[in-house]
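Colleague: The amino acid sequence is not available; the structure is as follows:
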């Protein structure tokens, strides 16, 4: 004689299995209906599989004493020795600290600058002037950091740079901005704002256009000023977009901007400007210590994934829309 709890458990498993089969059948049916659309996506799937997923096998060298002549398969396993060495290396502690500081400042100033610009542009009623401002603010996004780095070097040159010429004309002394640890991080933040603020404001402007104009009209009738409408209507209406973009930015917290820093830094500012990505490049490619640099890169990506999961969970917990 079978026990009631056993029957209940079997029935529960059966229902779960039937539900899973039903979802699979629906998925297959939808794929058949959209087979032409999926065919268009096939090149993208192949691209990502070949260039993103297959190379993931190379991450195993983080757990090996990798030798080029022996290859990945022939190199001996050493377990977590590279990670143990990483956490006991002063340079890694320094680059981890620099990465968090620079990324945190960029999250505070660069990320919010796009929101501020979108709010300001939304308050401009002169369409022609508004388009001019948008165009000027978008242009730097289309310049590579090689070009922007060259522009910054010329502008901030202690000998012939425009900024230092103005300082000297006002009676001050020339400042070597890109070789002074006290000035290097502010230069990074300002140049990143200049490069990305226009492009970063696009998605917020799109979200603001979706706000019902009647809400603003009602607020105007009630006597609300511009700042009140921004604080009480605009920001709450686009909060979901702000949260989603913040999750993306926090997911990139461990990146800090390799292209920008690589084109602007030098050994004199390593103490404040050397980040994980530049450290991995220098140790991995210059010093040919592939296993150790792979371990550092794997650690960075693992922390980035953990931050995305954490922030998404917190956003959902407080009633905001996360990534899923």
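Modeller: In hand now; what should we look at? None of the values given here were measured: they were computed from a predicted structure.
Colleague: Only C-alpha atoms from now on, for both contacts and neighbour counts.
Modeller: Fine.
Colleague: Quick one: end-to-end distance for stretch 153-169.
Modeller: 19 Å (Cα to Cα, to the nearest Å).
Colleague: gap between that stretch and the chain center?
Modeller: A distance of 32 Å separates the centroid of the chain from that of stretch 153-169, by Cα atoms, centre = their mean, to the nearest Å.
Colleague: Same check on stretch 53-67?
Modeller: Computed by Cα atoms, centre = their mean, the chain-centroid distance of stretch 53-67 equals 24 Å.
Colleague: How far does it stretch from one end to the other?
Modeller: Counting by Cα to Cα, you get 23 Å between the two ends of stretch 53-67.
Colleague: Please report the number of neighbouring residues for residue 4.
Modeller: The tally of other residues near residue 4 (other Cα atoms under 10 Å) stands at 9.
Colleague: Put this next to the previous one:
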């Protein structure tokens, strides 16, 4: 079949058919606005959520960056206070207390991580492998409850155990003919009591994320392993741990990001003058120097410093985790 110009077959179809073009920017914009208009009721419902995050999450972050570089005066407000640049950060690092404060913070945070990281994983695996569902629910409830106690209640429990006058531990020591000991006033015992009480409070709640990960593991893998003769330890090594390794990496990276946050609320309740040199951390220093003395800019500068270091630690730990295991947060 001949066509005009002497071309036939596919060549003629190609010559006469126009080039296909994608939608223009105007068409795309019109399509987006059309979809927004069709779902306008959902967007109206989203407005309060958006306003909440802007007003109570992102706006305070912006104010914190501004206040950290100003000499905040309550009468002048944030934006009319004097801009002093890096002076707040200089005051922080020129303080004679800061080396001891940072050392205590890092040491206590590393102790929390070393002592408190593996027990929730082990407990979650034990819960996952538990055959009796009713017993499993009771035990989970029992270990979850301490998470909902305030630190004031936790300190009351600790005081009831370790008080020199009527504490359970000292009563046992006295009954055995041993001398009572001031555990709560002893620097050597402060950190073990601090870390132990924090572990007791949070170990159950920390298992939830691992139990959620274990719930996604295919049960047929365990059944096949049992048929092949794999015992509980081999099943845990070759199925359970690899299945939750990405979650473990995620939690570890986020935990490293809070290395400069040693649990100030708990320490404020637990520490005293006798253990001050061992217990003073960044959060307690901020409370004492920044809030008690109304140096709000100084306290904000410390918070900004913690945030920047935490972000760097999260990014660094994620990079290392991806290089070593191929898994990371993103």
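Modeller: Okay, I see it. Note that the structure is predicted; figures quoted are calculated from it, not measured.
Colleague: Could you list the buried residues of stretch 313-328 of structure 2?
Modeller: 313, 314, 315, 317, 318, 319, 321, 327, 328 (16 or more other Cα atoms under 10 Å).
Colleague: Pull the most distant pair out of the residues you listed.
Modeller: 313 and 327 (16.2 Å; Cα to Cα).
Colleague: among the buried residues of stretch 313-328 of structure 2, which are in helices?
Modeller: Among these, the members falling in helices are 313, 314, 315, 317, 318, 319, 321 (criterion: DSSP state H).
Colleague: The fifth one corresponds to which position in structure 1?
Modeller: It refers to residue 318 of structure 2. Matched across to structure 1, residue 318 of structure 2 falls on residue 312, judged by TM-score structural alignment.
Colleague: residues touching the closest residue in space to its match that isn't next to it in sequence, list them.
Modeller: Excluding the flanking residues, the one nearest residue 312 of structure 1 by Cα to Cα, 6 or more residues apart in numbering is residue 322, at 5.2 Å. Applying Cα atoms under 8 Å, 6 or more residues apart in numbering, one finds that residue 322 of structure 1 lies in contact with 240, 243, 244, 247, 312, 313, 315, 316.
Colleague: Any chance of a markdown table for these, columns distance to residue 196 of structure 1?
Modeller: What follows is the contacts of residue 322 of structure 1, written out as a markdown table (distance: Cα to Cα, whole Å):
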| residue | distance to residue 196 of structure 1 |
| --- | --- |
| 240 | 21 |
| 243 | 18 |
| 244 | 18 |
| 247 | 17 |
| 312 | 24 |
| 313 | 28 |
| 315 | 25 |
| 316 | 28 |
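Colleague: Out of the residues you listed, which comes closest to residue 41 of structure 1?
Modeller: Comparing those against residue 41 of structure 1 with Cα to Cα picks out residue 244 as the nearest, at 24.8 Å.
Colleague: For the closest one, I want the exact helix or strand it lies within.
Modeller: Under the criterion of DSSP states H and E, residue 244 of structure 1 resides in helix 239-251.
Colleague: Going along the chain, name the strands of structure 2.
Modeller: For structure 2, the strands defined by DSSP state E occupy 70-73, 77-83.
Colleague: Ranking these by mean neighbour count, which comes first?
Modeller: strand 70-73 (a mean of 21; mean count of other Cα atoms under 10 Å).
Colleague: Residue 109 of structure 2 touches residue 257, doesn't it?
Modeller: No: taking contacts as Cα atoms under 8 Å, residue 109 of structure 2 lies outside contact range of residue 257: 10.4 Å.
Colleague: Surely residue 163 of structure 1 is in contact with residue 152?
Modeller: No: the pair residue 163 of structure 1 / residue 152 is not scored as a contact, 10.0 Å apart, by Cα under 8 Å.
Colleague: What separation do you get for residue 293 of structure 2 and residue 47 of structure 2?
Modeller: For residue 293 of structure 2, the distance to residue 47 of structure 2 equals 39 Å [Cα to Cα].
Colleague: With residue 165 of structure 2 instead?
Modeller: 57 Å.
Colleague: And those two? Which one has more around it.
Modeller: Ranked by neighbour count (other Cα under 10 Å), residue 165 of structure 2 and residue 47 place residue 165 first, with 13 against 10.
Colleague: Residue in structure 1 paired with the more buried one?
Modeller: Aligning on TM-score structural alignment places residue 165 of structure 2 opposite residue 159 in structure 1.
Colleague: tell me the contacts of its match?
Modeller: The contact partners of residue 159 of structure 1, taken as Cα under 8 Å, 6+ apart, are 165, 174.
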